[in-house]
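J.: The following block contains a protein sequence and its predicted model.
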Amino acid sequence: MTTKPHDQFAKQFLEELLAPLGEVRTNQEVRDETRFVDILFTPASLVQNPNLGLLGRIALMNTALLEPFRNQPSSSEIRNCFLKLFAVIANAQRKAKRKKTRLSEDSLARLWIISPSVSETLLANFEFKLDLDNWPSGVYFFQKGFRGAIVAVNELPVTAETLWLRILGRGETQRQAISELLALPKSNSLRQNTLKLIANWRIVLIQQEDNLTEDERELIMNLSQAYQQWEETTKQQARLEGQRQVVENLLRFRFGAVDEELARVVDSLLQLSPEEFTPLCLQLSREEILARFANN
């Protein structure tokens, strides 16, 4: 397990995006010596890709081990990722054997290493290859039988399909992805939930300000715009919630309770300023309020 801010954000971020699709287990222990998979995801049956693009495609293929890195992993770290994969596959095969069933090759788990970039040397050493007939640039596959791939985030095409993976990049790749995130409609729940996670990530980094590396200082700058947007939205939501309580209290004062009919006019009243809705709530009769605002 780790306390590194990027690792914690990446796990929370991927868990937030994948939870509607199936079972997400973080820091999942796998047996030989104790090892922990960053994200072990098992898709639910009959679930559809909820606009997660490439990430959704990866997750819904079958059980997935997702290992996000802030920096390019070393050869040793990649080998350790494969050890986790083989342990997960062996465990699944043991369970199938106890049930006297057989797992097909295509049903076995896959490893997806997510790296901000990948050097030519690393690609050559592990013989990772592109599959451009079926996958976008930046997705490199290991030999077929090993069921593993590495995603070079900085090489992914800049499209909506890759947005949720490019947020885990670095430098300009990450800045571009965050700008695209902010451009999404404010009604998009993934947008707001991701902004909240980014804000928390930045807060954790700021708290370590005396010991920040140059990379972490750059990261704080990358996250600042998203943090400001989240902060403004949060303040606005707090103001609206406060005003909602005022309106409900005024209606409760006048009429004893906010029943179902009165509850339906609250949103319409909130379109007015406090200076406008306060006298209306205090002066109009129940019938007048319902007639004026119930159909808005």
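T.: Thanks, I have it.
J.: okay, CA-based contacts and neighbour counts for the rest of this
T.: Fine.
J.: hang on, residue 28 in a strand?
T.: Yes: under DSSP: H, G, I helix; E, B strand; the rest coil, residue 28 sits within a strand.
J.: mind listing what it touches?
T.: Residues near residue 28 by Cα atoms under 8 Å, 6 or more residues apart in numbering: 35-40.
J.: Please repeat the previous calculation with a cut-off of 7 Å.
T.: Residues in contact with residue 28, defined by Cα atoms under 7 Å, 6 or more residues apart in numbering, are 36-38, 40.
J.: measure residue 91 to residue 98 for me?
T.: Distance, residue 91 to residue 98, using Cα to Cα, to the nearest Å: 11 Å.
J.: With residue 196 instead?
T.: 44 Å.
J.: quick one: which of those two has more around it?
T.: residue 196 (19 against 8; other Cα atoms under 10 Å).
J.: In three-state terms, label the more buried one for me.
T.: When the rule is three-state DSSP, residue 196 gets the label helix.
J.: now it: how far from residue 164?
T.: 15 Å.
J.: adding another structure so you can compare the two:
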Amino acid sequence: MLPSAQKTGIIVIHRLPRTPKTRWFRILGKEGVQRRAIEEVTELPQGHPYRQSTLELLGNLKVTLESQANIQPEDRDLIMQLSPLYLEKIQAAKQEGKQEGKQEDRQEIALRMLRKNMPLETIAELTELNTEQLQALQSQL
């Protein structure tokens, strides 16, 4: 028995209501409760502030579970459920990298054109960079 000053309690995860505030606890649950909580995460819109960080944490959980020597059957099920989310995270990172690469390529091309004193309007049209971006690049020369 714990002293009353420690204010302890027991949370029965499978009895928690299905709300965003209880999602993290329910992700820690087992079987159907956990599966439904993870599905709720996948249903969050792409721009939702918690979606990306939650996917990253669930991806880390997947990697941690996979690194165990003796994987329990319920952990195998969880790994299978987390695999599509992990792939989604990887695809998003690749896409972001491609976009950053394209932006860097455009900037490099614009810098070459600026060195040749081409008109800003022409460079903007060819590289799809705006005037402010071109002026910032011009200041680097």
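T.: Yes, it's here. This structure is a prediction, so every number in the text was calculated from the model and none was measured.
J.: related to what we said a few turns ago, switch the contacts of residue 28 of the first structure over to JSON lines; also include secondary structure and distance to residue 245 of the first structure.
T.: Shown next, in JSON lines, are these (DSSP: H, G, I helix; E, B strand; the rest coil; distance: Cα to Cα, whole Å):
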{"residue": "36", "secondary structure": "strand", "distance to residue 245 of the first structure": "46"}
{"residue": "37", "secondary structure": "strand", "distance to residue 245 of the first structure": "45"}
{"residue": "38", "secondary structure": "strand", "distance to residue 245 of the first structure": "42"}
{"residue": "40", "secondary structure": "strand", "distance to residue 245 of the first structure": "42"}
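J.: So what does residue 62 of the second structure match up with in the first structure?
T.: Aligned counterpart of residue 62 of the second structure in the first structure: residue 202 (TM-score structural alignment).
J.: State the three-state secondary structure for that match.
T.: Residue 202 of the first structure ends up helix, using three-state DSSP.
J.: any idea how far residue 174 of the first structure is from it?
T.: Residue 202 of the first structure is 14 Å from residue 174 of the first structure, by Cα to Cα.
J.: Next: residue 59 of the first structure.
T.: 21 Å.
J.: what does residue 67 of the first structure give?
T.: 18 Å.
J.: Which element, helix or strand, includes the aligned partner of residue 25 of the second structure in the first structure?
T.: Counting by TM-score structural alignment, residue 25 of the second structure corresponds to residue 165 in the first structure. For residue 165 of the first structure, the host element (DSSP states H and E) is helix 163-166.
J.: And for residue 68 of the second structure?
T.: Going by DSSP H and E, residue 68 of the second structure is not in any helix or strand.
J.: follow-up on the earlier one: in the helix or strand following the helix holding residue 165 of the first structure, what counts as buried?
T.: Next in sequence after helix 163-166 of the first structure, counting helices and strands by DSSP H and E, comes helix 171-183. Buried residues in helix 171-183 of the first structure, defined by neighbour count with 16 or more other Cα atoms under 10 Å: 173-178, 180-182.
J.: other SSEs contacting helix 171-183 of the first structure?
T.: Where contact means 3 or more Cα pairs under 7 Å, 6 or more residues apart in numbering; DSSP states H and E, helix 171-183 of the first structure is packed against helix 163-166, helix 214-255.
J.: With respect to burial, which of those helices scores highest?
T.: Of all these, helix 163-166 has the most neighbours on average by mean count of other Cα atoms under 10 Å, namely a mean of 24.
J.: just checking, what packs against it?
T.: By 3+ Cα pairs under 7 Å, 6+ apart, helix 163-166 of the first structure packs against helix 171-183.
J.: For the helix it packs on, give me the average deviation versus the second structure.
T.: When the second structure is overlaid, helix 171-183 of the first structure sits 1.4 Å from its aligned residues on average, using mean Cα distance after the TM-score superposition for the first structure.
J.: Other residues contacting that helix?
T.: 154, 163, 166-168, 191, 222, 226.
J.: Can you lay out these as CSV showing distance to residue 30 of the first structure?
T.: Shown next, in CSV, are the contacts of helix 171-183 of the first structure (distance: Cα to Cα, whole Å):
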residue, distance to residue 30 of the first structure
154, 30
163, 30
166, 28
167, 28
168, 25
191, 33
222, 35
226, 36
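J.: out of the residues you listed, who's nearest residue 266 of the first structure?
T.: Of all the contacts of helix 171-183 of the first structure, residue 191 has the smallest distance to residue 266 of the first structure: 26.3 Å, by Cα to Cα.
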